[in-house]
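Enquirer: Mind looking at a prediction? Sequence and model below.
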Amino acid sequence: MVQTDDRRRRATDPDLAVRARSRRREHRGGAHVSRRRYRAPRHHHRRGVLSGVHDSTGDKRPRASRPPNSVVHQPSATIFNATMVLSGALVLVATYFVHRTFGRRVVSVPLALFGVGVLGVGVFPGNRVPWHGIFALLTFVSGGVTVVLSSRVVTSPFRYLCLAFGGVSLTALASAIFLGSANPLLVLGLGGVERWVVYPLLLWMTGFGGYLMGHADRGRESSARR
């Protein structure tokens, strides 16, 4: 009965009908904005380090760390940063022993830069501009160069794997920097492109560590024969 009376009043009073339609539009618009704001963090969560170059707003921070939609959560952020710091420090320690073993600066210098880059990524998280981007780029470039140059101090068939891992990593990085939106790897998303840069480096680190352990065993066997 009350609803019927309201309809009759809106039918006889044009101003009341206009106000009612305005309230309905405002309500629908507010609900639409709320749904967009709710979906935004999931959209930003898929962004990686390579997404922080820039966009139309001129903000060079990685989108995932931009307020108010930052997806930096604890304790996962602290775990990741601590892992990067520890990994970078271990790479720097390993650089000393690699140089003692091979005595080749062409490998030890880029390997040291790789360790510094990984360490810097942990010290300067994604919301520290521009340092995070600088150290991330140093990690990607020096890591790919190290993997390629390490082929000079190892034997086949691991030598060819080093060339393959380094080539894939540097090619993916170059495509992300120079091709932009024309990059065919963008079908994987920016996070997928970044993984094509990083995963070959991780595979090489595992393989190179195993190679060095085997190299040490061969050295001990040669000394024993003498």
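Expert: On my side now, so go ahead.

Enquirer: C-alpha only now, for contacts and for neighbours.
Expert: Noted.

Enquirer: in the helix ranked longest in the chain, what counts as buried?
Expert: For the chain, the longest helix by residue count, based on DSSP state H, is helix 189-225. Buried residues in helix 189-225, counted by 16 or more other Cα atoms under 10 Å: 190-198, 200-201, 204-205, 208.

Enquirer: Could you give the number of residues near the nearest residue to Val91 once chain neighbours are set aside?
Expert: Spatial nearest neighbour of Val91, chain neighbours left out: Gly115 (5.0 Å); criterion: Cα to Cα, 6 or more residues apart in numbering. Neighbourhood size, Gly115 [other Cα atoms under 10 Å]: 26.

Enquirer: name the element Gly115 belongs to?
Expert: helix 105-123 (DSSP states H and E).

Enquirer: Could you do Arg19 as well?
Expert: Short version, using DSSP H and E: Arg19 is in helix 14-45.

Enquirer: and the helix holding Gly115, how far from the chain's centre?
Expert: 17 Å (Cα atoms, centre = their mean, to the nearest Å).

Enquirer: what does stretch 16-30 give?
Expert: Offset of stretch 16-30 from its chain centre (Cα atoms, centre = their mean): 44 Å.

Enquirer: outside of it, which residues touch it?
Expert: Contact with stretch 16-30 is made by 9-11, as judged by Cα atoms under 8 Å, 6 or more residues apart in numbering.

Enquirer: Now it: buried residues?
Expert: Going by 16+ other Cα under 10 Å, stretch 16-30 has these buried residues: Ala17.

Enquirer: Which elements pack onto the strand or helix carrying Ala174?
Expert: For Ala174, the host element (DSSP H and E) is helix 158-178. Packed against helix 158-178 by the contact rule (3 or more Cα pairs under 8 Å, 6 or more residues apart in numbering; DSSP states H and E) you find helix 131-149, helix 189-225.

Enquirer: Buried residues, that helix. List them.
Expert: Within helix 158-178, judged by 16+ other Cα under 10 Å, the buried ones are 158-159, 161-170, 172-173, 175-176.

Enquirer: second one coming, line it up with the first:
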Amino acid sequence: MAETGEIRRVRGRQGRGRGELPLLMAAHFTNDIYSNFLPAYIPQLIAKFSLSLALAGAASSIYTTISSFAQLFFGYAGDRLFGLRLRLAFIAPLITVVFMSAVGAMPSYPLVLGLLCLASLGTASFHPPGAALAGRASREHKGLSVSIFIAAGSLGYALGPPLATGFIALAGFERSYLLALPALALAALLLKESRPRLKAGLPNLREGREEREGRPDRSGLPSRALLPLL
């Protein structure tokens, strides 16, 4: 009977994992569309604020640096707190969407840089927990799950610049905040669908802690914090 109960528990986890992967794919796709709006924004920022190429390039450098290295912190925190990992995976894309969409409405370049810093934290806080959860989505096909998750983000990343450029041509750079509307509708659906999984996943805090205690201690940053920048 004990073995039967364990089998049911594992099958239940696998069922939840299969349901999580499409949500994670949608979140990654959405996050990476908006995270790559900056190439379409740069020419507009140069024209709007009469920027030199050096100042315009600084925006890209700041955004890329923060979004890359902040992942180390969020990967570390996600390994320690499973509940935080779940929340970040489904909430962080909202941060990216809101702040990247508001760039065109900013009246000064320092405010633009501030928004880019906040948006970079959104994408940085999504990728480590998102990749970790994608790996948990299937116990038998972890590599496939992660590769599908990455492919969804890559597709979104490729679509970001042409979508932003097309919108700017139609509605103008100053109305870039309207770009957030379709993503916010999708985010509301994702949050609604992920809420049962958040509630189901939070009790796994103790389970995750027990798993870590059962493994030999390897001091230093956890391996997930050093995942390739997706």
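Expert: Thanks, I have it. Predicted model, so just to flag it, every value in this text is computed and none were measured.

Enquirer: Any idea what the TM-score comes out to?
Expert: The TM-score (TM-score structural alignment, normalised by the length of the first structure) is 0.31; 127 aligned residues with a Cα RMSD of 6.0 Å.

Enquirer: Just the closest of the buried residues of helix 158-178 of the first structure to Leu137 of the first structure, please.
Expert: Each of those was checked against Leu137 of the first structure using Cα to Cα; the closest is Leu173, at 9.2 Å.

Enquirer: residues contacting the closest one?
Expert: 140-141, 193-194, 197.

Enquirer: any chance of the residues you listed in CSV, plus distance to Thr4 of the first structure?
Expert: Below are the contacts of Leu173 of the first structure laid out as CSV (distance: Cα to Cα, whole Å):
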residue, distance to Thr4 of the first structure
Phe140, 69
Val141, 72
Val193, 60
Glu194, 61
Val197, 66
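
Enquirer: Asp15 of the first structure: which of these is nearest?
Expert: Val193 (56.7 Å).

Enquirer: So that closest one is in contact with Ala172, correct?
Expert: Yes. Taking Cα atoms under 8 Å as the definition, Val193 of the first structure is a contact partner of Ala172 at 6.7 Å.

Enquirer: Buried residues of the helix ranked longest in the second structure, list them for me.
Expert: Criterion DSSP H: the longest helix present in the second structure is helix 2-35. For helix 2-35 of the second structure, the neighbour count (16+ other Cα under 10 Å) marks 13-14, 16-18, 20-35 as buried.

Enquirer: From the chain's centroid, how far away is it?
Expert: 16 Å.

Enquirer: And for stretch 32-49 of the second structure?
Expert: Relative to its chain's centre, stretch 32-49 of the second structure lies at 19 Å (Cα atoms, centre = their mean).

Enquirer: Touching it from outside, list them.
Expert: 51-53, 56, 60, 96-97, 100-101, 104, 108-109, 119-120, 123, 153-154, 156-162, 164-165, 173.

Enquirer: how much space is there between the residue most central in space within the second structure and Gly57 of the second structure?
Expert: Nearest to the mean C-alpha position of the second structure, counting by Cα atoms, centre = their mean, stands Phe126 at 2.8 Å. Phe126 of the second structure is 24 Å from Gly57 of the second structure, where distance means Cα to Cα, to the nearest Å.

Enquirer: do the same with Leu133 of the second structure
Expert: Leu133 of the second structure is 34 Å from Gly57 of the second structure, by Cα to Cα.

Enquirer: out of everything not next to it in sequence, what's closest to Val147 of the first structure?
Expert: Per Cα to Cα, 6+ apart, closest to Val147 of the first structure is Gly166, 5.0 Å.

Enquirer: any idea how far the one you found lies from Pro200 of the first structure?
Expert: 7 Å.

Enquirer: Repeat that for Gly115 of the first structure.
Expert: The spacing between Gly115 of the first structure and Pro200 of the first structure, counted by Cα to Cα, is 16 Å.

Enquirer: Likewise for Pro41 of the first structure?
Expert: Taking Cα to Cα, one finds Pro41 of the first structure at 29 Å from Pro200 of the first structure.

Enquirer: Taking their axis directions, the helix or strand harbouring Ser87 of the first structure and helix 189-225 sit at what angle?
Expert: Element membership for Ser87 of the first structure, per DSSP H and E: helix 76-102. Following axes from the mean of the first three to the mean of the last three Cα atoms, to 10 degrees, one obtains 40 degrees for the angle between helix 76-102 of the first structure and helix 189-225.

Enquirer: can you give me the angle helix 76-102 of the first structure makes with helix 105-123?
Expert: 170 degrees.

Enquirer: Only the buried residues of the helix or strand Gly78 of the second structure falls within, if you could.
Expert: Under the criterion of DSSP H and E, Gly78 of the second structure resides in helix 53-80. Neighbour counts over helix 53-80 of the second structure (16+ other Cα under 10 Å) mark 56, 59, 62-64, 66-68, 70-72, 74-80 as buried.

Enquirer: list the helices and strands that helix packs on?
Expert: Against helix 53-80 of the second structure (3+ Cα pairs under 8 Å, 6+ apart) you get helix 38-49, helix 82-101, helix 109-136.

Enquirer: Quick check: which of those helices is nearest to Glu207 of the second structure?
Expert: Going by Cα to Cα, the one of these nearest Glu207 of the second structure is helix 82-101, 9.4 Å.

Enquirer: between that closest one and helix 38-49, how big is the angle?
Expert: Interaxial angle, helix 82-101 of the second structure versus helix 38-49 (the same axes, to 10 degrees): 40 degrees.

Enquirer: Check which helices and strands helix 82-101 of the second structure sits against.
Expert: Against helix 82-101 of the second structure (3+ Cα pairs under 8 Å, 6+ apart) you get helix 2-35, helix 53-80, helix 109-136, helix 180-201, helix 204-214.

Enquirer: can you redo these as a markdown table with distance to Arg87 of the second structure?
Expert: Formatted as a markdown table, those follow (distance: least, Cα to Cα, whole Å):
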| stretch | distance to Arg87 of the second structure |
| --- | --- |
| helix 2-35 | 12 |
| helix 53-80 | 10 |
| helix 109-136 | 9 |
| helix 180-201 | 7 |
| helix 204-214 | 13 |
